[in-house]
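> Sequence first, predicted model second:
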Amino acid sequence: MISVHVVSAANRHLYEDELDQHHRLRCDIYIGEHGWRALVDRNGREADQFDYPEAVYLLAVDPKAGVVGGTRLLPSWKPTLLSAVFPEAAAVRGMPQGPDVWEWTRFFVAKSHREEHRLSRTGGAVLCSMFEYLLEEGVREMRALGEAWWIPRIQGLGWRPRPLGLPIAHEGMTLAGFAFDITQRALEEMRGVYGIEHSCLVRRGLAEPLSIREDIHAA
């Protein structure tokens, strides 16, 4: 069974092997498969200037195969791909930012866990866990930069993406900046699409979620 682990500066020492696997997979996928020329192969690993201590990783772990998927979340008050490299992608509406706004980047699923002609349940586990984690942490809005075809795809998952600017051409791709709200309704719709009934989120070595702490305080 796939579990999705939250990895932050607070518990990164518990996930050294998994983080290394994740960087190797990013190299295989983004440099090997997609041929993104702006990225650097660092001895079989892909890492960039946004893999800083404040970044949060969600890593899908298969008990037999190790890391098989994941994504990276960046705080909006730090430099991000959208703010530091492609600000023109948010030139119309501007970039949402604040303590409850983060940026979504580097979503991937290993070849071994992709499913032909259907949505990957591994990818679904990562995305559902992302919404679950962000809801627990009180994040209300996410922004992202991605290929434009992502927008109709995530609409089909129950998200409500809002373009932040006009599409831009980059190295043969059409990129778009967009934002979306983090809601319980979207999480439930997405779980229905992927057929995921239970949480697969793991917070090993981390404090209890923000929402749980608030409930305890209120009691």
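Nice, thanks for sending it over. Numbers count the residues shown, from 1 in each chain.
> When you work out contacts or count neighbours from here on, use the C-alpha atoms and nothing else.
Fine.
> Wait, a strand at His117?
No: under DSSP: H, G, I helix; E, B strand; the rest coil, His117 falls outside any strand and is assigned coil.
> And what about the residue sitting nearest the centre point of the chain, helix, strand or coil?
Closest residue to the average C-alpha location of the chain: Thr71 at 3.5 Å, with Cα atoms, centre = their mean. Using three-state DSSP, the structure places Thr71 in strand.
> does the closest residue to it other than its chain neighbours count as helix, strand or coil?
With Cα to Cα, 6 or more residues apart in numbering as the criterion, Thr71 has its nearest non-adjacent residue at 4.1 Å, and that residue is Phe107. Assigned state for Phe107: strand (three-state reduction, three-state DSSP).
> How about Gly44: what's its closest non-neighbour residue?
Arg24 (5.8 Å).
> Look up which helix or strand that neighbour falls in, please.
Secondary-structure assignment from DSSP states H and E places Arg24 in helix 16-26.
> Tell me how far the helix or strand following that helix lies from the chain's centre.
Proceeding N to C from helix 16-26, the next assigned helix or strand is strand 56-62, under DSSP H and E. Distance, stretch centre to chain centre, for strand 56-62: 10 Å (Cα atoms, centre = their mean, to the nearest Å).
> Show the secondary-structure elements that strand 56-62 is packed against.
Judged by 3 or more Cα pairs under 8 Å, 6 or more residues apart in numbering; DSSP states H and E, the packing partners of strand 56-62 are strand 3-7, strand 66-75, helix 121-136.
> another one to put next to it:
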Amino acid sequence: MPEIHVVRKDNRHLYESYFDPYFRLRHDIYVKQRKWMALDRPDGREIDQFDTEDAVYLFCLDNGQLIGAMRAVPTVLPTLMSEIFPYLNIRGPICRPDVYELSRVFVIPERRGEHAGPRVETLLLTAIMEFGISIGLTGFSIVLESWWLPRFERCGWKAHPLGLPHMMDGMSVLAVLVDCDDVTWTSQCNQSGLTRPTLTWQGLERVRRRALPDIFLPPAAAFQPAR
């Protein structure tokens, strides 16, 4: 099964070799494939002002190859929603330590869809929920295309629209706030048939994290009689 690694400023040095491929994949996917030409850069890397040292990345690795990723930015800092798309949130900017903004979610084309194990897209969505509850988040803000909403519903995510959809480059786009909680993560693990947590915290052993709900004990172990 692919591994999903948490990458932040504390352990970024362990993943430096992945960042050039990561930014090039973003350029391939968002500029070349999806035609978001405003993101085009002559060096073939898609990097924006939110790729700071405070951004957290989830890298999905399979035998050392980067096959998917997502970015999370604390909303107490500038975000896509606060700086680029404030009109999508009729309630005003979200600026809370318990909410991170998710963006740049992708899986390489040859690994999309059903394969031998859980879908890579589903693994990423499960992993970011695990990350959130591990560090005490209560939600994720996201600017997304409307077609993501049925996908979120299928995987058990509770997405609350923050405003009306807007047409942008021929796409319907809106802002949502997604609940981050134990129930959603547990539901995703059960749907995917996961038997262990999905995240690898390499080099982050000292990062303070709350204990995850113990949902992986087999029934016999969970109800072992006292002796």
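Sure thing, it's come through. The structure displayed is predicted, hence computed values, not measured ones.
> hmm, back to that, can you report how many residues neighbour the residue nearest to Gly44 of the first structure?
Using other Cα atoms under 10 Å, the number of residues around Arg24 of the first structure comes to 19.
> What of the one 4 residues further on?
Residues near Asp28 of the first structure, counting by other Cα under 10 Å, number 19.
> Start and end of stretch 32-52 of the second structure, how far apart?
With Cα to Cα, to the nearest Å as the measure, stretch 32-52 of the second structure spans 24 Å from end to end.
> Run through the residues that contact Leu145 of the first structure.
Taking Cα atoms under 8 Å, 6 or more residues apart in numbering as the contact definition, Leu145 of the first structure lies against Leu81, Leu82, Ala89, Trp104, Thr105, Leu175, Ala176, Gly177, Phe178.
> who touches the helix holding Arg24 of the first structure?
Gly44, Arg45, Glu46, Ala47, Leu59, Gly66, Val67, Gly69, Gly70, Arg106, Phe108, Ala110.
> now these in TSV, with neighbour count?
Formatted as TSV, the contacts of helix 16-26 of the first structure follow (neighbours: other Cα atoms under 10 Å):
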residue	neighbour count
Gly44	15
Arg45	17
Glu46	21
Ala47	16
Leu59	31
Gly66	15
Val67	25
Gly69	29
Gly70	28
Arg106	15
Phe108	22
Ala110	18
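> can you list the residues you listed in JSON lines and add distance to Leu19 of the first structure?
Shown next, in JSON lines, are the contacts of helix 16-26 of the first structure (distance: Cα to Cα, whole Å):
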{"residue": "Gly44", "distance to Leu19 of the first structure": "13"}
{"residue": "Arg45", "distance to Leu19 of the first structure": "10"}
{"residue": "Glu46", "distance to Leu19 of the first structure": "11"}
{"residue": "Ala47", "distance to Leu19 of the first structure": "11"}
{"residue": "Leu59", "distance to Leu19 of the first structure": "8"}
{"residue": "Gly66", "distance to Leu19 of the first structure": "10"}
{"residue": "Val67", "distance to Leu19 of the first structure": "8"}
{"residue": "Gly69", "distance to Leu19 of the first structure": "11"}
{"residue": "Gly70", "distance to Leu19 of the first structure": "10"}
{"residue": "Arg106", "distance to Leu19 of the first structure": "13"}
{"residue": "Phe108", "distance to Leu19 of the first structure": "14"}
{"residue": "Ala110", "distance to Leu19 of the first structure": "14"}
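> What is the nearest of the residues you listed to Gln97 of the first structure?
Arg106 (19.3 Å; Cα to Cα).
> The closest one corresponds to which position in the second structure?
Matched by TM-score structural alignment, Arg106 of the first structure corresponds to Arg104 in the second structure.
> How about its match: what's its closest non-neighbour residue?
Once flanking residues are discounted, Arg104 of the second structure sits nearest to Met70: 5.4 Å by Cα to Cα, 6+ apart.
> Confirm for me that that neighbour is in contact with Val105.
Yes: using Cα atoms under 8 Å, Met70 of the second structure is in contact with Val105, at 4.3 Å.
> Can you give me the distance of the residue nearest to Gly44 of the first structure to Trp104 of the first structure?
Distance of Arg24 of the first structure to Trp104 of the first structure, given as Cα to Cα: 19 Å.
> ok, now Gly35 of the first structure?
Distance from Gly35 of the first structure to Trp104 of the first structure, by Cα to Cα: 21 Å.
> Could you check which of these two is surrounded by more residues?
Neighbour count, other Cα under 10 Å: between Gly35 of the first structure and Trp104, Trp104 has more, with 22 against 13.
> what residues are up against that one?
So Trp104 of the first structure contacts Thr71, Arg72, Leu73, Leu74, Met142, Arg143, Ala144, Leu145 (Cα under 8 Å, 6+ apart).
> compared with the second structure, how much does the host helix or strand of it deviate?
With secondary structure defined by DSSP H and E, Trp104 of the first structure is part of strand 101-109. Mean deviation of strand 101-109 of the first structure relative to the second structure after superposition (mean Cα distance after the TM-score superposition for the first structure): 0.6 Å.
> how far off helix 16-26 does that strand point, in degrees?
Using axes from the mean of the first three to the mean of the last three Cα atoms, to 10 degrees, the direction of strand 101-109 of the first structure lies 80 degrees away from that of helix 16-26.
> Quick check: the aligned residue for the residue nearest to Arg104 of the second structure in the first structure?
Met70 of the second structure maps onto Thr71 in the first structure, by TM-score structural alignment.
> Over to Cys180 of the second structure?
Mapped onto the first structure by TM-score structural alignment, Cys180 of the second structure lines up with Ile182.
> ok, now Met167 of the second structure?
By TM-score structural alignment, Met167 of the second structure lines up with Ala169.
> The nearest residue to its match once chain neighbours are set aside: neighbour count?
Excluding the flanking residues, the one nearest Ala169 of the first structure by Cα to Cα, 6+ apart is Leu175, at 6.2 Å. Using other Cα under 10 Å, Leu175 of the first structure has 20 other residues around it.
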